[in-house]
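Trainee: fold the following for me, if possible:
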Amino acid sequence: MSSIPAAHGLRFAFGTLSVLPVNVTRWDRGAARGGMLCAPVVGAVLGLGAGLAGLVLLLLGAGPLLAAVASVAVPAVLTRGLHLDGVADTADGLGSGRPAEDALRIMKQSDIGPFGVLTLVFVLLAQVAALAEVYSGSWVRGAFAAVVSGVAARLALTLAARAGVPAARPEGLGAAVAGVVPVRVTYGVVAGVGVGVTAVGAVCFGVYGGVRSGLAVLLALVVAEALLRRCIRRFGGITGDVFGGLAETAATASLVVLALG
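Mentor: I've put the predicted structure just below:
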């Protein structure tokens, strides 16, 4: 990949998956492909910000719970809460019991229904509780967990953008990124990121720490894939809201795995 397509891909990734000031100069499927391949990079940057926020509070004398709240808040702020809104809207659509067209219309409404509220509350509680548990053991482990969850969340988006996954609507982010990444490339990125996370975890925390880090990413993707398939059956494909739901689901699952044991 030449430097120009890579630059366009990075701009697309940061411009669509964060509020960081990036000028997206191309909005075609080539840029979308590069953007979805670069999605884990965005996750790493947001995760570093989350870990730094938790570390600062711990250094100022705060406890693990407050540090965890800060670490969860940073990605929410840096994405304008779009992923959290997506998981809530996806829950409303799945829980509505309506035909696909009606469910998609419910998801586009500005308000959040009871399924969305409950899901959002449980997701945030799980993320904060898991991070607080990890921070209570070590600030280094807590900060690393924040990075891993950010990477896993956006790696789930790379997986969801693989060829063969349809869009539920003809417009929106889902339509822009649906099926843009070749399957072989997708699994290559997934394998590379998984090996990288495992290696860093092993260097920082030993072999067991490395294995658990890799397992956190793997299980996060398994859970996200299960949700993706459910959404495809229910809505006929993916939407921007589904992408948000996948990201938050993967982030939560990875944090829970890292908090266990």
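Trainee: make it CA atoms for all contacts and neighbour counts henceforth
Mentor: OK.
Trainee: check which residues of stretch 2-22 are buried.
Mentor: 5-18 (16 or more other CA atoms under 10 Å).
Trainee: let me fix that, I meant to ask about stretch 21-32.
Mentor: So, applying 16+ other CA under 10 Å, buried residues of stretch 21-32: 24, 29, 31, 32.
Trainee: residues touching it, excluding its own?
Mentor: Applying CA atoms under 8 Å, 6 or more residues apart in numbering, the contact partners of stretch 21-32 are 5, 8, 9, 11, 12, 13, 14, 15, 176, 177, 180.
Trainee: now with 6 Å, please.
Mentor: 8, 9, 11, 12, 15, 177 (CA atoms under 6 Å, 6 or more residues apart in numbering).
Trainee: most widely separated two among the buried residues of stretch 21-32?
Mentor: 24 and 29 (13.1 Å; CA to CA).
Trainee: which one of the buried residues of stretch 2-22 is nearest residue 79?
Mentor: Set against residue 79, the nearest of the buried residues of stretch 2-22 by CA to CA is residue 18 (4.5 Å).
Trainee: my read: the closest one touches residue 79, true?
Mentor: Yes: Residue 18 lies in contact with residue 79 (CA atoms under 6 Å); the separation is 4.5 Å.
Trainee: next, the second sequence, to be compared with the first:
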Amino acid sequence: MTALRARRAETPGHSRRRSSALDPAALRALPMAVGMFTVLPLPASRSAQDAAEPGLGGWALRWLPLVGALVGFLGWALSLVFWRGHDGGAAFLGAVVWVGVLALLTRGLHLDGLADVADGLGSRRPAAEALAIMRQSDIGPFGVAAAVGAVLLQIAAAATLLGGASRPQGLVLLVVAVVAGRLAALDAGRPAVPPARPGGFGAVVAGTASVAVRAVAIGATLVLGWLLLALTATSLVAALWLPFAVLVGLAAGRLVTWHVVRRLDGITGDVFGAVIEISTTVTLLALAAVVAWGGLL
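Mentor: Now for the predicted structure:
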């Protein structure tokens, strides 16, 4: 662990000072985060290489949940082409559209990260060799299984939710699930988690999410999500289930992070993608359980 701390101290971007709430990098990092994590064209967006500039990478990670909310909303809006609320229209097609839009808007970036991590960990090779496998451009059988499995589970869970929810409820549930995945990535950027190698996005943002930043982001999501769902849910149990589902998704993300650090001695950009996909999937499944166990919405 001493070696890991030393390596992190030498990593570019970890010598920067703590950013204040008025840090100019915060506003500069918002369009950069949208440009990095989505296909949405913004004139002021920056490239991933620019994230290495002191302060920008950490702020890009902090904006990630908000970017996720935007992506989730756009996916929900397009799902309305086939789904009209509850059993109106085709909930399954609406779910397929929603998941497809998420993948398209994010360029499949997070699914690719999940596939790479699955290939690396599935190889059962030492850390250095597993990291080399993760950097290869091709996808192996473990990666295919992980990515396809995540997509299928997300579609099934989203279809279950849409089949038992009104349009406002569907908006809240789907957007919160996407945000939960990004919150898990923010949690993976906590100071206790080192980067696995000195270069790449993982090295830039690892350790940049303080306890205060994570607490505010997670707390705001839990409270706001619960309040919005409580306005439309017919049962308080259903509304209370939302923050519980988010916490379950965050726990899944932390478990993935712990396992990766144990195997690879740190995290990479691919690991953030894997954490996002797994946490989003688990949150969706936890939310869908409410509908599957009695349609409490």
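Trainee: returning to that earlier point: is it possible to get TSV of the buried residues of stretch 2-22 of the first structure that adds distance to residue 235 of the first structure?
Mentor: Below are the buried residues of stretch 2-22 of the first structure laid out as TSV (distance: CA to CA, whole Å):
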residue	distance to residue 235 of the first structure
5	32
6	32
7	33
8	30
9	28
10	29
11	29
12	26
13	25
14	27
15	26
16	22
17	22
18	26
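Trainee: let me have those in CSV, adding secondary structure as columns.
Mentor: Putting the buried residues of stretch 2-22 of the first structure into CSV (DSSP: H, G, I helix; E, B strand; the rest coil) gives the following:
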residue, secondary structure
5, helix
6, helix
7, helix
8, helix
9, helix
10, helix
11, helix
12, helix
13, helix
14, helix
15, helix
16, helix
17, helix
18, coil
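Trainee: follow-up on the earlier one: can you lay out the contacts of stretch 21-32 of the first structure as CSV showing distance to residue 199 of the first structure?
Mentor: Formatted as CSV, the contacts of stretch 21-32 of the first structure follow (distance: CA to CA, whole Å):
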residue, distance to residue 199 of the first structure
8, 29
9, 26
11, 28
12, 28
15, 29
177, 30
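Trainee: look up the closest residue to the counterpart of residue 98 of the second structure in the first structure, ignoring the ones flanking it.
Mentor: The alignment partner of residue 98 of the second structure in the first structure, by TM-score structural alignment, is residue 71. In space, and not counting its chain neighbours, residue 71 of the first structure is closest to residue 50: 4.2 Å by CA to CA, 6 or more residues apart in numbering.
Trainee: show me what the one you found lines up with in the second structure.
Mentor: So residue 50 of the first structure corresponds to residue 75, using TM-score structural alignment.
Trainee: and for residue 113 of the first structure?
Mentor: By TM-score structural alignment, residue 113 of the first structure lines up with residue 140.
Trainee: residue 106 of the second structure against residue 35, yeah?
Mentor: No: using CA under 6 Å, residue 106 of the second structure is not in contact with residue 35, being 9.6 Å away.
Trainee: what helix or strand does the residue in the first structure sticking out farthest from the centre sit in?
Mentor: Going by CA atoms, centre = their mean, the residue of the first structure most distant from its centre is residue 61, 29.6 Å out. Using DSSP states H and E, residue 61 of the first structure falls within no helix or strand.
Trainee: look up how far residue 174 of the second structure lies from the equivalent of residue 31 of the first structure over in the second structure.
Mentor: Superposed on the second structure with TM-score structural alignment, residue 31 of the first structure falls opposite residue 56. Going from residue 56 of the second structure to residue 174 of the second structure by CA to CA, to the nearest Å gives 28 Å.
Trainee: how about residue 159 of the second structure?
Mentor: Distance from residue 159 of the second structure to residue 174 of the second structure, by CA to CA: 11 Å.
Trainee: now residue 74 of the second structure
Mentor: As judged by CA to CA, residue 74 of the second structure and residue 174 of the second structure stand 11 Å apart.
Trainee: more neighbours: those two, which one.
Mentor: Legend: neighbour count by other CA atoms under 10 Å for residue 74 of the second structure and residue 174, higher for residue 174 (26 against 17).
Trainee: I appreciate the help and will end here.
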